[in-house]
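1. Quick one, structure for this:
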Amino acid sequence: MGGEKAAVAEGERTQFLPAAVAPGSSILPAAGSAPAPNVAAGPSAILVRQLSAVRLSQALASEAARGATFLCLPVLMAAGAAFYFALSREPGWLALALPVAFLAISTWLLRTRAALSLIFGAFLVFMLGIAVAKLETSRLATPMVGSDVTTRITGRLVRLEHQSSGRIRLTIDLLATERPRLHYPPKRVRLTARAVPPDLRPGDGVAGLTRLMSPSGPVRPGAYDFSFASYFNRLGAVGFFMSGPERVELDEPLPVSARPARWLETARGALAERIRAQVGGVEGEVAVAMIAGFRAGIPEEINEWLRRAGLAHILAISGLHMALVAVTIMFMLRAGAALFPGFSSRFAVKKYAAVAALLMCTLYLFVSGSAVAAQRSYIMLAVMLAALIFDRAAITMRNVAIAALIILVLSPHEVVGPSFQMSFAATAALVAGYAAWTDWRQRRARSGPPPGGILSRVARYGVAFVLGLAATSLIAGTATALYGIWHFQRATPLALPANLAAMPVVSILAMPAAVLAMLAMPFGLDGIFLKVMGQAIAVVIAVAEWFSSHTPIDAVGLIPLSALLTLTAALVVLVVSTTRLRLLALPLIVLGLCFVATRQLPDVLVTEDARLVGLRGLDGRLAVNRSRPNGFTMEGWTRALKAQAVVKPTGGGEGFPDISATSQAGFSCGDGLCLARHSSGTVIAHAAGVTAARAACGAAALIVLDDAVAKNPCGADVPVITKRELARRGSAVVYLREEGEPAEILFSIEEPWRPWHAHRAWSRAARGLPPNEPGS
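-> Modelled structure (predicted):
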């Protein structure tokens, strides 16, 4: 058997070698063979090239023997899913079925030719990623309201969350609408209310007068797309109650299939209230987020402290929480079993502990609300615990790949979100780092116990713990920094010391206390453990506040897509390969950093409702045309442009502002027209109507027209972005060119619309209609 395995391994290795270096042949050209095309190359150069080919072939064979081919499967499938979501138009099923069938047949027919089979197989997996993403999009087909509407609704409560502002957020399955009756109503909506009836529980009927609003698009091209998220979360509208909500009796009884979900949501709500009763204030809300998954009650100030300090990950039910729960359960059971040597010697205590940890993590998954991030973390941990139960290596890159494949099949849309990218980047980097450290330890292993007494051993273990925590924070932070910058345009330079200060408190006190509180809750003994958890959280919040106030930088600005893709490829090479092929990551890193260094930030930003315009100045300031701009939009814009200050408009009286007196200090407004001058001398205008826009036609290089009915009043000489165009194509960014060259305008949404943007066609602005007048 051993000889057969050796022969197979040798065959796999040699299939990557060129014919000139096959076993038994010389690395030098055979006598009488044709000369190389480069006749000027000497024998030494030929020898170096062939030796390099041998080393490359050996490295590829070694990677294949270690299972690198399997590790590339989730990478290729994720790339296919991301490619699908980035397409400018929806592909048809026939356009996907034919390439998949061709690639599948070709891979099968070429199975005896390893190189070609590998290439066709890679393209097949890539196309399968596109297919599963297309299947998920077609399966959901979430109906979404296209225009804001006021209507009375009747529905069934799904979830109820208390917000830090004092308002209450309700997720409702819509059953009926009236006055007006919607012909294409959404199936699920999320609404806020000032108050709710007492003892309102999930599953109860609710009714009230509401304002339903369609989910918005990105605040700028490439930003978080609320329409995309709402589509895949099955939310067809957001809004608020104008009166109500009221509890009503529904004619339709609660379906049997929905009763477990109702019981679970009721239990989660009761658990959250019990935690708040034991741990009050902000600490209680953070404890609720860490145990029950309700994060809406945490004040925004606390969220910002945690984000700036690099500690926001403790709020999301993720791999950290699942791992700490599993470790706590396994440690308790194995430590308890160690007190009974006879039992421990006869039974596989580690496997029993792994089973108990898996059951506890399953309970934690449902109690925490089964958010997508929690599902992903649970799948990864379940794969690892199952490997431990069946005597396999638990922490391996193969298990990470299996978890990724499962998630890509179930929820392929997650591949373009920050949660998926940051979670798997951190996990893969940590597993690769752990493997490298294990190999290093094995090479430097020495026999016998380490010298020194008990105190020296304790000191070494303490140092090892601190170094391990630092290495974990450094590796995970470095791997996820790219995606944090891409999605949020912010960096956390003090994340390493902040995590070193806070994570021991979370790992040793907060999460073990949470697990013990859950176990003791049926007996009414959870109070002491929740108090301990609250004290630990208070320490974490204090650490976050201190590091947040001392963070030197936060916003780092936009990075180009080319940098994201190049640096992601470098990360994949680093975590997948184990040989000298890792050196291929170096030129990719250099190239990606070059893309970042040569980036160009946009000069003008425009919201999709055409009401707000931002102009970037060279002095790090962002000038806007409104005195009270939307806070969320401004936060995204200032981070994207690395703006240090926001300049509000001046003027506001009667008469148009003087174009000749317009300066770079900011917008000057009057009589529906706002003007600002860019550092290049270009004048940017925002007009409330056609009359104001005509007044700027002679001098402005770009006009934003906040009128859905009007068209370009200036002709082809001046680019005009109209409200209707923005309603159809979303927010825009503008890159101003040298004088005489046209500006480059990029919109966040392309036509024809993808399914998650198709509802935009039904807004009044997109149809070129004026807004509804009050009372009409």
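2. drop to CA atoms for contacts and neighbour counts, all remaining ones
-> OK.
3. Report all helices and strands that the helix or strand where residue 646 lies contacts.
-> Here residue 646, judged by DSSP states H and E, is contained in strand 645-647. Where contact means 3 or more CA pairs under 8 Å, 6 or more residues apart in numbering; DSSP states H and E, strand 645-647 is packed against strand 621-624.
4. after the strand it packs on, next one along is what?
-> helix 631-641.
5. Give me the buried positions along that next one.
-> Buried residues in helix 631-641, counted by 16 or more other CA atoms under 10 Å: 634, 636, 637, 638, 639, 640, 641.
6. Going by secondary structure, residue 206 is in what exactly?
-> Per DSSP H and E: residue 206 is located in strand 205-213.
7. That strand - contacts with which helices or strands?
-> For strand 205-213, the elements it packs on are strand 149-162, strand 237-248, judged by 3+ CA pairs under 8 Å, 6+ apart.
8. Reformat those strands as TSV; add distance to residue 487.
-> Formatted as TSV, the helices and strands packed on strand 205-213 follow (distance: least, CA to CA, whole Å):
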stretch	distance to residue 487
strand 149-162	26
strand 237-248	23
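9. Here is the second sequence; please produce its structure so I can put it next to the first one:
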Amino acid sequence: GEGGQAAAGTGGVLELPMQMAAAAVMALVAGFEVCAVPLRLLRDGEYAWQRMIGRVGHLSLASLLAGLACLPVGMAHFADVGAWFVLANLIAVPLAALWIMPCAMGALVLMPVGLDALALVPMGWGNAVVIWLAHHVAAWPGAHVGVPQMPMWGLGLYFTGLCWLCLWTRPTWRICGVMPIAIAMVTPWMVRAPDVIIPAQGRMLAVVDGPRLLVGPKGHVDSFVLRDWVRVLDRRAVIVDDDMTTPDGRLTCQAGMCVLARGGHRIMMRLRDGTAAASCAGMDGVVILSGALRAVGQGACTDVTPVDYLTLWRSGAQALYLTSHHGVVVRSDRQVRGARPWVMGPGQHGTPNLPMAQAE
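-> Next up is the predicted model:
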């Protein structure tokens, strides 16, 4: 029971809503503590224009602090930075405070007498305005700037800096919290991208080739998965032909069989059904998108790192790194996310590993 509660608590901390809420709250606490005196002087000013600037400044500062605090979290989960969040929040936050939330409270009061629709309908109008605003702001130029995905250790470093800013009130000590935040912001460019990635479905794979993402086989590329890869890795997708060779000669494909050579190691990748069997001799790893390992030649495939349909079924998506010192290093989805109740089990694509709710 205690282990399950600990796992559930860890899962909540690792989820996006909890991280965004925590980052926004810590930034608001630290930021308003620093700006409390000037804001109070404006709010209690002698002239009306001072009080107006104080109110607008209060909302603007809250939007700026919360939005900036959530940017690194977005980099870690979406590999994306939004440039217009301050303007959108300046409209959406007052709308929620003055329209949507009062309607929600009114609906709660009217619900026992069956008149909650009188408040829910206007609340829906307010929600529609917020959604309309989100769609239009998201369509503006520069609204989405792709960046490489921030690693989880970088996100942990960022939250360490935020906690430091909240814990200390002395300026000379508090300013030290900016350093881990600054380091965290450059960690997306400090992480090595995998050499080969394979989704859990096993219908396609991609080879990272400099600024390009070589994806194949042609005709079996999942556009949804490919968009995620392009966004997270910040690279341009190129479909691989059955017969091709990269300019540096490190990737060679012939009749649906590709060989990647990097770091003194080689991986053979079988992209299609019906490809003639080939020997694993001289290979450090083999990837088979269809069929089992024996389809590539059982004789010399005992000392290689295999990734076939059974591996994908058991461990989910795979990322392969070719290193000069450690050979072929494989990281799977199950290794990263762990065997937790909210992580889908082997073969359970799209269905959480949780009991279904009782029907009413």
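10. what comes up buried for the very next helix or strand once past the strand holding residue 646 of structure 1?
-> Next helix or strand after strand 645-647 of structure 1 toward the C-terminus (DSSP H and E): strand 650-653. Applying a neighbour-count criterion of 16+ other CA under 10 Å, one finds residue 650 buried in strand 650-653 of structure 1.
11. Same question for stretch 469-486 of structure 1.
-> Within stretch 469-486 of structure 1, the residues that count as buried by 16+ other CA under 10 Å are 469-477, 479-486.
12. Can you name the residues that contact the closest residue to residue 68 of structure 1 other than its chain neighbours?
-> Once flanking residues are discounted, residue 68 of structure 1 sits nearest to residue 576: 6.4 Å by CA to CA, 6 or more residues apart in numbering. Taking CA atoms under 8 Å, 6 or more residues apart in numbering, we find residue 576 of structure 1 in contact with 68, 71, 72, 397, 432.
13. what's the neighbour count on the fourth one?
-> It refers to residue 397 of structure 1. Applying other CA atoms under 10 Å, we find 23 residues neighbouring residue 397 of structure 1.
14. I figured it hits residue 430, correct?
-> No - counting by CA atoms under 8 Å, residue 397 of structure 1 stays clear of residue 430, with 9.7 Å between them.
15. Can you tell me the centre-most residue of structure 2?
-> Centroid check for structure 2 by CA atoms, centre = their mean gives residue 77 as the closest residue, at 2.0 Å.
16. what's near enough to touch that residue?
-> Applying CA under 8 Å, 6+ apart, we find residue 77 of structure 2 in contact with 16, 149, 150.
17. tell me the contacts of the first one?
-> Yep, that's residue 16 of structure 2 we're talking about. By CA under 8 Å, 6+ apart, the neighbours of residue 16 of structure 2 are 73, 77.
18. That one matches what in structure 1?
-> Under the alignment (TM-score structural alignment), residue 16 of structure 2 pairs with residue 418 in structure 1.
19. what does the last one give?
-> Correspondence of residue 150 of structure 2 to structure 1, assessed by TM-score structural alignment: residue 559.
20. picking up where we left off before, rebuild the contacts of residue 77 of structure 2 as JSON lines, extending it with secondary structure and distance to residue 96 of structure 2.
-> Formatted as JSON lines, the contacts of residue 77 of structure 2 follow (DSSP: H, G, I helix; E, B strand; the rest coil; distance: CA to CA, whole Å):
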{"residue": "16", "secondary structure": "helix", "distance to residue 96 of structure 2": "21"}
{"residue": "149", "secondary structure": "coil", "distance to residue 96 of structure 2": "31"}
{"residue": "150", "secondary structure": "coil", "distance to residue 96 of structure 2": "31"}
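21. List which of the residues you listed are still in contact in structure 1.
-> Of those, the contacts whose aligned counterparts also meet in structure 1 (both residues aligned by TM-score structural alignment, their matches' CA atoms under 8 Å) are residue 16.
22. Out of the contacts of residue 77 of structure 2, which comes closest to residue 306 of structure 2?
-> residue 149 (27.0 Å; CA to CA).
23. how many other residues sit next to the closest one?
-> When neighbours are counted by other CA under 10 Å, residue 149 of structure 2 registers 25.
24. Ok, the one 4 residues further on next?
-> Other residues lying near residue 153 of structure 2 total 12 when counted by other CA under 10 Å.
25. follow-up on the earlier one: right, and the helices and strands packed on strand 205-213 of structure 1 - which one's nearest residue 229 of structure 1?
-> Using CA to CA, these put strand 237-248 closest to residue 229 of structure 1, at 11.5 Å.
26. what range in structure 2 does that closest one sit on?
-> Strand 237-248 of structure 1 lines up with nothing in structure 2 when matched by TM-score structural alignment.
27. helix/strand/coil for the most far-flung residue of structure 2 relative to its centre?
-> For structure 2, the largest distance from the centre (CA atoms, centre = their mean) belongs to residue 46, which lies 48.0 Å off. Secondary structure assignment for residue 46 of structure 2 (DSSP: H, G, I helix; E, B strand; the rest coil): coil.
28. Would you mind measuring from the corresponding residue of structure 1 for it to residue 441 of structure 1?
-> In structure 1, residue 46 of structure 2 lines up with residue 451, judged by TM-score structural alignment. Distance, residue 451 of structure 1 to residue 441 of structure 1, by CA to CA, to the nearest Å: 17 Å.
29. what ranges do the helices span in structure 2?
-> For structure 2, the helices defined by DSSP state H occupy 2-14, 16-34, 36-43, 48-78, 85-95, 101-110, 117-138, 152-167, 171-174, 178-186, 223-233, 309-315, 333-337.
30. the inter-axis angle of the third one versus helix 48-78?
-> Note on geometry: by axes from the mean of the first three to the mean of the last three CA atoms, to 10 degrees, helix 36-43 of structure 2 and helix 48-78 are set 140 degrees apart in direction.
31. Go through helix 36-43 of structure 2 and flag the buried ones.
-> Residues 39, 42, 43 are the ones in helix 36-43 of structure 2 that count as buried (16+ other CA under 10 Å).
32. Then the second one?
-> Using 16+ other CA under 10 Å as the test for burial, helix 16-34 of structure 2 gives 16, 19-20, 22-28, 30-32.
33. can you check the first one too?
-> Neighbour-count burial for helix 2-14 of structure 2, with 16+ other CA under 10 Å as criterion, is recorded at 7, 11.
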